[in-house]
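Visitor: how does the following fold in three dimensions:
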Amino acid sequence: MNTLAATWDWLTDAANWSGENGVSRRLVEHLLLTVVCLALSCVLALPVALVLGHLGKGGALAVNLSNVGRAVPTFAVLVLLLLSPVGAYGWWPTIIALVLFAVPPLLTNAYVGMRGVDADVVRAARGMGMTGSQTLFRVELPLALPLVLTGVRVAAVQLVATATVAALAGGGGLGRVITAGFNLASTPQVVAGAVLVALLALAVEGVFEATRRWLAPAQTRRSTG
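Guide: Coordinates of the predicted model:
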């Protein structure tokens, strides 16, 4: 109980939220790192998954290859990158490691979503004279969007939790709160940092759930219109 009380005192102390090493700055760094890695992961994974899902070729191989990344610990990838020439380029080792970690759920969910679209609907669209790109963006993608967004949500939450490894590479983010707590032998600070990461992950989860609920009525209107 004393640890919980001390953790609450640490979190409610305004001095811990301001300054160069304050929680406010670390939170902004954490969010920025998450957004950058998520954007890069989407740029790399989604076009490949959508095209392969549309064509129905090569997707299984791509998904299986991407899933190999789940078996490799992000920390191990980060250490290897830090020991390589890439390690001299600031945040890039952390960004690369996190992007590799986020690609599998994005690629898998987008591909499965595209392949799950009713074949009769696709044939009907083609029978109406739609081109391949029109069928992809106006028929298949809207129907696959819920599963695509699920992949983005999973990747975002995983990135929030895993971005704490940036502190091990000398980067910023909420992981610095935790590592500083270990260095100071301050259990309340370590617990406070873990709580902040958990709350941020829950907030991101909530944002995506709200987005899903907001998009659901619009998708229903399109399908019944």
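
Visitor: only C-alpha atoms from now on, for both contacts and neighbour counts.
Guide: OK.

Visitor: which one is the most centrally placed residue in the chain nearest to, not counting chain neighbours?
Guide: What sits nearest the mean C-alpha location of the chain, by Cα atoms, centre = their mean, is residue 156, with 2.3 Å. Distances taken as Cα to Cα, 6 or more residues apart in numbering place residue 38 nearest to residue 156, at 6.4 Å, with adjacent residues excluded.

Visitor: isn't the residue nearest to the centre of the chain right next to residue 204, touching?
Guide: Yes - in terms of Cα atoms under 8 Å, residue 156 counts as a neighbour of residue 204; the distance is 7.3 Å.

Visitor: if we can go back for a sec, what are the contacting residues of whatever helix or strand the residue nearest to the centre of the chain lives in?
Guide: Take DSSP states H and E as the rule and residue 156 turns out to sit in helix 141-162. With contact meaning Cα atoms under 8 Å, 6 or more residues apart in numbering, helix 141-162 is reached by 30-31, 34, 37-38, 42, 50, 98, 101-103, 105-110, 112-114, 116-117, 197-198, 200-202, 204-205, 208, 212, 219.

Visitor: which of the residues you listed fall within strands?
Guide: Judged by DSSP state E, strands contain none of the contacts of helix 141-162.

Visitor: pull out the buried residues from the residues you listed.
Guide: 30-31, 34, 37-38, 42, 50, 98, 101-103, 105-110, 112-114, 117, 197, 200-201, 204-205, 208, 212 (16 or more other Cα atoms under 10 Å).

Visitor: look at residue 130 and give its secondary structure.
Guide: What DSSP: H, G, I helix; E, B strand; the rest coil gives for residue 130 is coil.

Visitor: and it, how many neighbours?
Guide: The criterion is other Cα atoms under 10 Å. On that basis, residue 130 has 16 neighbouring residues.

Visitor: and the top helix by length along the chain, what does it pack against?
Guide: Ranked by residue count under DSSP state H, the longest helix found in the chain is helix 187-224. With contacts defined as 3 or more Cα pairs under 8 Å, 6 or more residues apart in numbering; DSSP states H and E, the packing partners of helix 187-224 are helix 2-11, helix 141-162, helix 175-183.

Visitor: this one as well, want them side by side:
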Amino acid sequence: MNLLSWLSQFFSDPDRRHGPDSIVHRVGEHLLFSGEALGWAVLLAVPLGLLLGYTGKAAGLVTALSGAARALPTLGLVTLAVLVAGVGDTAVLVPLVALAAPVLLVAACEGVRSTDPDLRDAARGIGLTHRQVLWQVCIPWALPTLLAGLRTAAVQVIATATVASYVGLGGLGSYVVGGLATRDYAQTIGGALLVVLLAVATQLLFALLIRYALPAGLRRARD
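Guide: Now for the predicted structure:
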């Protein structure tokens, strides 16, 4: 059976239209896991990255530690989380947050560090406090870099969230893992294609956000 036949078989299956194994339901589960993981990663990594980027302290250490953290095997973290916390949301969230947080930490830190020094000096010169400089100058300047980091983290998390099915939490990984377990290659390939399409859609969405993120005044200053 060729690829097109497998895809036709997968998408024409009535179970893909209705019920707990439908495409809409599985995509919703996948987005829920991914969104929750990204939310926790943003809360944990972005404030710290903004602070370190503004003060200029430990920026090199942040990059080194983030690179090391991204080398951690996600499936190994899932297995460890299951052993420690048991089967549940934690077993999926921990490795996904660990995957996304380093990317966001570096993006926040480097985005703020790249702020034009003349803009920062001018802001301080007109009497703005450090907090005001950070919020009114540095963060708007860093926003495209932050969004680029969020895009990378989102795509990585969406692609890796297939591990959720290993602990019975559903998502698009249910098609991939379930298909491999039963040698239902139509289901495996269909699930993999949906993950790819979801990742591509995420890329396109963030591309639009990044294009229009920087205020016009700061965009002219950058140019």
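
Visitor: re the thing from before, can you list the helices and strands packed on helix 187-224 of structure 1 in TSV and add distance to residue 84 of structure 1?
Guide: Putting those into TSV (distance: least, Cα to Cα, whole Å) gives the following:
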stretch	distance to residue 84 of structure 1
helix 2-11	38
helix 141-162	21
helix 175-183	23
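
Visitor: quick check: residue 103 of structure 2 touching residue 64?
Guide: No - the criterion here is Cα under 8 Å, and residue 103 of structure 2 misses it with residue 64 at 11.6 Å.

Visitor: which residues does residue 115 of structure 1 contact?
Guide: Listed by Cα under 8 Å, 6+ apart, the contact partners of residue 115 of structure 1 are 53, 54, 56.

Visitor: and the second one, what does it touch?
Guide: In this case it means residue 54 of structure 1. Residue 54 of structure 1 touches 114, 115, 136, 140, counting by Cα under 8 Å, 6+ apart.

Visitor: if you set the cut-off to 10 Å instead, what comes out?
Guide: The contact partners of residue 54 of structure 1, by Cα atoms under 10 Å, 6 or more residues apart in numbering, come to 48, 111, 114-115, 117, 122, 132-133, 135-137, 140-141.

Visitor: if we can go back for a sec, the helix holding residue 156 of structure 1 corresponds to what range in structure 2?
Guide: The counterpart of helix 141-162 of structure 1 in structure 2, using TM-score structural alignment, spans residues 139-160.

Visitor: how close does that stretch sit to structure 1?
Guide: For stretch 139-160 of structure 2, the mean deviation from structure 1 after alignment is 0.5 Å (mean Cα distance after the TM-score superposition for structure 1).

Visitor: picking that back up, out of the contacts of residue 54 of structure 1, which are buried?
Guide: Using 16+ other Cα under 10 Å as the burial test, these include 48, 111, 114, 115, 117, 122, 135, 136, 140, 141 as buried.

Visitor: identify the farthest-apart pair in the residues you listed.
Guide: Across those, the longest distance by Cα to Cα is 19.3 Å; it joins 48 and 122.

Visitor: pull the number of nearby residues for residue 118 of structure 1.
Guide: Applying other Cα under 10 Å, I find that residue 118 of structure 1 has 11 neighbouring residues.

Visitor: actually residue 155 of structure 1, sorry about that
Guide: Residues lying near residue 155 of structure 1 (other Cα under 10 Å) number 24.

Visitor: contact partners for residue 95 of structure 1?
Guide: Contacts of residue 95 of structure 1 (Cα under 10 Å, 6+ apart): 33, 34, 36, 37, 38, 40, 41, 78, 101, 163, 166.

Visitor: repeat the analysis, applying 6 Å as the threshold.
Guide: Shown in contact with residue 95 of structure 1 (Cα atoms under 6 Å, 6 or more residues apart in numbering): residue 37.

Visitor: do the one 10 residues further on as well
Guide: Contact criterion Cα under 6 Å, 6+ apart gives residue 151 as the residues in contact with residue 105 of structure 1.

Visitor: swap in residue 115 of structure 2?
Guide: residue 138.

Visitor: map it across to structure 1 for me.
Guide: Matched by TM-score structural alignment, residue 115 of structure 2 corresponds to residue 117 in structure 1.

Visitor: roughly how far does its match sit from residue 147 of structure 1?
Guide: Distance from residue 117 of structure 1 to residue 147 of structure 1, counting by Cα to Cα, to the nearest Å: 11 Å.

Visitor: again, but for residue 60 of structure 1
Guide: Residue 60 of structure 1 is 17 Å from residue 147 of structure 1, by Cα to Cα.

Visitor: now swap in residue 161 of structure 1 and tell me
Guide: Residue 161 of structure 1 sits 21 Å away from residue 147 of structure 1, going by Cα to Cα.

Visitor: again, but for residue 82 of structure 1
Guide: Distance, residue 82 of structure 1 to residue 147 of structure 1, using Cα to Cα: 34 Å.

Visitor: no further queries at this time; thank you.
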